[in-house]
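S.K.: This is a predicted model, with the sequence first.
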Amino acid sequence: MSEAVTRSVHSASTSPGLLASLDPLLREWLPRQRWFAGKGRPVTGFSLVSATEVLPLDSTLGVLHLLVQAHQPLVPTQRAPAHPADCYQLLLGVRETLPPRLAPALIGRPAQGPLAGRTVYEALHDPRPADVLLEAVRERARVGELRFERDTRHEIRGDLVPRLITAEQSNSSIVYGDTFILKLLRRIVPGVNPDLELPLALSREGCDQVPAPVGWMHADLAGDPYVLGVLQPFVQGATDGWDLALRGLAKGEDFSGEARALGRATAEVHTALARALPTVTMGRGQMELLVDGMTERLEAAVQAVPTLRPYAPGLRSAFDALADLAGGGETWTAQRIHGDLHLGQCLRSPSGHWSLIDFEGEPSKPLAERRMPQPIARDVAGMLRSFDYAAHSLSQAAGSDGAGPAAGWADMCRAAYCSGYAETAGRDPRTDPVLLRAYETDKAVYEVVYEARHRPDWLPVPMAAVRRLALSEAT
């Protein structure tokens, strides 16, 4: 194994005027980014966590890596977070003038400080900074506080052409020559990130349903580890499950075969995670906490979206039924799971092989919560809701009420997915209907709040599930 390459860090990045000079530019630019979590609240200031010159700022092209905390006022119903502000990873390019091809990446020109008069832009749009990141992984470089690692069993060529994926994502991804994809995490929290932890564990188990990490980028700051990016093989020609499902729906094609295969892939991942990492038994105390959380989220949702109020008793009955089972002595096995599973987190290769990606979990949840063992029913419920959501989304776009062929399509896919899961895992998730209904209900309530806040026209989509779940009874 070769020794890591250490690169020096120049002084401009540590200048006390650096963040002050960038502040007005970032206040304007940052809230417009898809991955910015604090939309709807003003940014009142920034704190610098880390600044590293990946390429010297006094050269023709400088590249500055920043971790900055964005300070925002709390909303009235928000509890004080464990960390005072969200921390974001930024990669900024610095040039005298910006070539026309990089015009969409413009952030602005600082009026003061060490970058005064120069042009600052989003560096990921520029092939040269993207090349530097891959080169650093290849070399296992150390650049200031940044650390780049790789699995030396994999060759990483230096002639791979980078391209930024411009589709809306909660992070940013660069594809290198259709060979590798580097996912740069945007909202950064200290600790062991499951987006690296779980794929590494699955790789050790030989699970080929998840692309194995080839390299990664991290930093240790004040004794805390920060995972910043993960390099994995790129599944060339793959289609994500959401797009594939919508295409099939639009053409009236049967998707149950794909749903069954996806169920088998999910079970393979769950089985491998149970081998690789500890499992626990959830009894009455743990289930009471789980049910209490679901009930609190329902009550908050009813306050936020009054349309839910008539259905609240029926929805609450799903949680009460789970509490009754736990009170009667029933227990459940919990293990590490994906945590945010839906059709968009699955890739189908041209050969028909399904892969699961993006193990970060729900970014809005605390990291400790995302790393807790949970029943596999949570992942299954997320996927069942995704099939239902796809069907009703298409109906919504067509101006119908979601009944008829689209609803029947969802029912077939949900059944096929569970059957495929059972073929591999040896147990059908539907044999635990009370737990599954509770998780589906919790997910549908979340969807109602999300749509009410962000896409009111789409509120009928999760409300269709709410009506069904409020009237159903698990047996």
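M.R.: Perfect, thanks for sending it.

S.K.: only C-alpha atoms for contact and neighbour calcs from this point on.
M.R.: Noted.

S.K.: From residue 340, how far off is the residue nearest the centre of the chain?
M.R.: Per CA atoms, centre = their mean, the C-alpha nearest to the average position across the chain is that of residue 360, at 5.0 Å. In this view, residue 360 and residue 340 are 8 Å apart by CA to CA, to the nearest Å.

S.K.: got the contact list for the residue nearest to the centre of the chain?
M.R.: Shown in contact with residue 360 (CA atoms under 8 Å, 6 or more residues apart in numbering): 193-195, 338-340, 370.

S.K.: how far is the helix or strand residue 19 falls within from where the chain is centred?
M.R.: Using DSSP states H and E, residue 19 falls within helix 18-29. Centroid displacement of helix 18-29 relative to its chain, using CA atoms, centre = their mean, to the nearest Å, is 27 Å.

S.K.: alright, now check it against this:
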Amino acid sequence: MPDSSTSRIALPDTAGGAALLHSIGPMLTSWLPRQRWFAGKGRPLDGLTLAAATELLPVAGGPAPGLLHLLVTAHQGRTTDCYQLLLGVRHVLPPVLAPALIGRPEEGALRGMCVYDAVPDPRLTSVLLERLRAPGRLGALGFRREPGTAIPSGLVPRPLRSEQSNSSVVYGDTFILKLFRRLSPGLNPDLELPLALARAGCRQAPAPVAWFEAENPVRTDTDATLTLGILQPYLAGTSDGWQLALRALAAGREFHRSAFELGRATAAVHTALAAALPTSVLAGAELTAVAEEMTERLERAVEAVPALRPYRPGLREAFRAVATLARTGHQCPVQRIHGDLHLGQVLRTDAVGVDAHDKDDGGSWALIDFEGEPAVPIAERRRPQPVLRDVAGMLRSFDYAACQRGSGDRRHRWAAANRAAYCAGYASATGADPHAQAALLRVYETDKAVYEVLYEARHRPNWLPIPMAAIRRLAQDPK
């Protein structure tokens, strides 16, 4: 591999960088908006600028592929987003990689060559693993490895097909590399929080083994880096909580013990994060501001989804309860949390054996994907929050699962029983029952349900009745 002194693709402030973008820019302008992880769908792409370019494998004249790493800024009106691209370059593209083709430049140094998304190419994703095995800098990129970890060579890579806001590559059922596509300045919580948990001895989250990053082109004191990718252990043979819950519902099996143990695992993560990272309290004006932010989100949702209008008074009353707590001197502890917790963000490591014997013995739960909501700036995702926000997210997830299987009273009983078991498990580990803070728990459930209504109305109208059922319940007077 070339070192930074022999990189063939010049950085964007040079003529070479400008020539590169001029050559491949038209192809990228057409290809980017079609990717699932592109955030600006539905809005015209006005143009691209190149923030950084690094040649990970030289683009040569022979049959061997080249590998380019680009940081590209997409401009859409007043909105700009930075994206990470891994581009393969070949004279001839093998048929198996044909779906990854981006195009063939008509001019420039890459004229006539096949430029394609490199993630499906095992020959090129092997290069990333080798770079992570030997930490150091290459061009704009910095590769780092956690002390005391080992990364074997020769692990065969394969991309995961279920892509959303990121891309993932599994190496030999040993490691998984998450590649962030849309980048936000600052340390990504999906690296920061699992590192803190691992160093605190918490085993309920996979520990980062290695990662790579780049300097933020628009650098400030608080967001000097861009987290590009994280290598973690791959938990082979696991099932996520969503699939396990659906299978339990379909088979008529109980899920109470699993929900109880999941509550304990959540509590263990919260306890470790509170010990490892700074904590604070919300009180007075800050607590009032939380209620005002939630009320503003409700009003925007009501404008977009008229079905919410009959429930607006009851929902607003829930948020006013928080303002009342603030006036009476209530203090709400806040700390770092998962930020987007639901059944799809937890894995049970002994799920195969449990399913085979049709048992519900709780198992061993691990929390994953600490990134938070990708559409929210990292600075906001890193703000300390009440743990009840995570608890509320999981409670809403039990409601969602119940609505996928079963009907009527059975569905409601299943959801209620598992919501109660989850909170009981949490209380058994911390001594603090989430239900003891009923007003705050209701507020965070309400805020989550309002978000769900807006999301489902825009993306999955057939699912809208699920959060609307929660809205009807939450809008009622809790007394």
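M.R.: Arrived safely, thanks for sending. All values derive from a computational prediction rather than experimental measurement.

S.K.: And the TM-score between these chains?
M.R.: The TM-score (TM-score structural alignment, normalised by the length of the first structure) is 0.93; 455 aligned residues with a CA RMSD of 1.5 Å.

S.K.: hang on, the earlier thing: need the counterpart of the residue nearest to the centre of the first structure in the second structure.
M.R.: Aligned by TM-score structural alignment, residue 360 of the first structure pairs with residue 371 of the second structure.

S.K.: and that match, how far is that from residue 378 of the second structure?
M.R.: To residue 378 of the second structure, residue 371 of the second structure is 9 Å away according to CA to CA.

S.K.: Show me whatever sits in contact with both of the two.
M.R.: Common neighbours of residue 371 of the second structure and residue 378, using CA under 8 Å, 6+ apart, are 188-189.

S.K.: What number of residues are in the vicinity of the aligned residue in the second structure for residue 309 of the first structure?
M.R.: Alignment note (TM-score structural alignment): residue 309 of the first structure maps to residue 309 of the second structure. Residues contacting residue 309 of the second structure under the criterion other CA atoms under 10 Å number 14.

S.K.: coming back round to it: emit the PyMOL select command for whichever of the contacts of residue 360 of the first structure are buried.
M.R.: Applying 16 or more other CA atoms under 10 Å to the contacts of residue 360 of the first structure, the buried members can be selected in PyMOL as follows:
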select buried, resi 193+194+195+338+339+340+370
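
S.K.: farthest-separated two in the contacts of residue 360 of the first structure?
M.R.: Farthest pair in the contacts of residue 360 of the first structure (CA to CA) is 193 and 340. Separation: 14.1 Å.

S.K.: Trace residue 217 of the first structure over to the second structure, please.
M.R.: Taking TM-score structural alignment, residue 217 of the first structure has residue 212 as its aligned residue in the second structure.

S.K.: Just the element for the closest residue to its match other than its chain neighbours, please.
M.R.: The shortest distance from residue 212 of the second structure to any non-neighbouring residue, by CA to CA, 6 or more residues apart in numbering, is to residue 143 (4.3 Å). Assigned by DSSP H and E, residue 143 of the second structure belongs to strand 141-145.

S.K.: Now do that strand: everything it contacts.
M.R.: 54, 131-137, 209-215.

S.K.: Contacts only, for residue 7 of the second structure.
M.R.: Counted by CA under 8 Å, 6+ apart, residue 7 of the second structure has contacts 54-56, 58, 139.

S.K.: To what extent does stretch 441-454 of the first structure diverge from the second structure after superposition?
M.R.: Following superposition, stretch 441-454 of the first structure is found to deviate from the second structure by 0.7 Å on average (mean CA distance after the TM-score superposition for the first structure).

S.K.: Where in the second structure does that stretch align, residue-wise?
M.R.: The aligned range for stretch 441-454 of the first structure is 446-459, by TM-score structural alignment.

S.K.: what's the answer for stretch 41-58 of the first structure, then?
M.R.: With TM-score structural alignment as the criterion, stretch 41-58 of the first structure aligns to 43-60.

S.K.: Could you do stretch 374-393 of the first structure as well?
M.R.: With TM-score structural alignment as the criterion, stretch 374-393 of the first structure aligns to 385-404.

S.K.: got the buried residues for the matching stretch?
M.R.: In terms of neighbour count (16+ other CA under 10 Å), stretch 385-404 of the second structure has its buried residues at 385-403.

S.K.: Among those residues, which are located in helices?
M.R.: 387-403 (DSSP state H).

S.K.: OK, contacts around residue 46 of the first structure?
M.R.: By CA under 8 Å, 6+ apart, the residues touching residue 46 of the first structure are 19, 23, 68-71.
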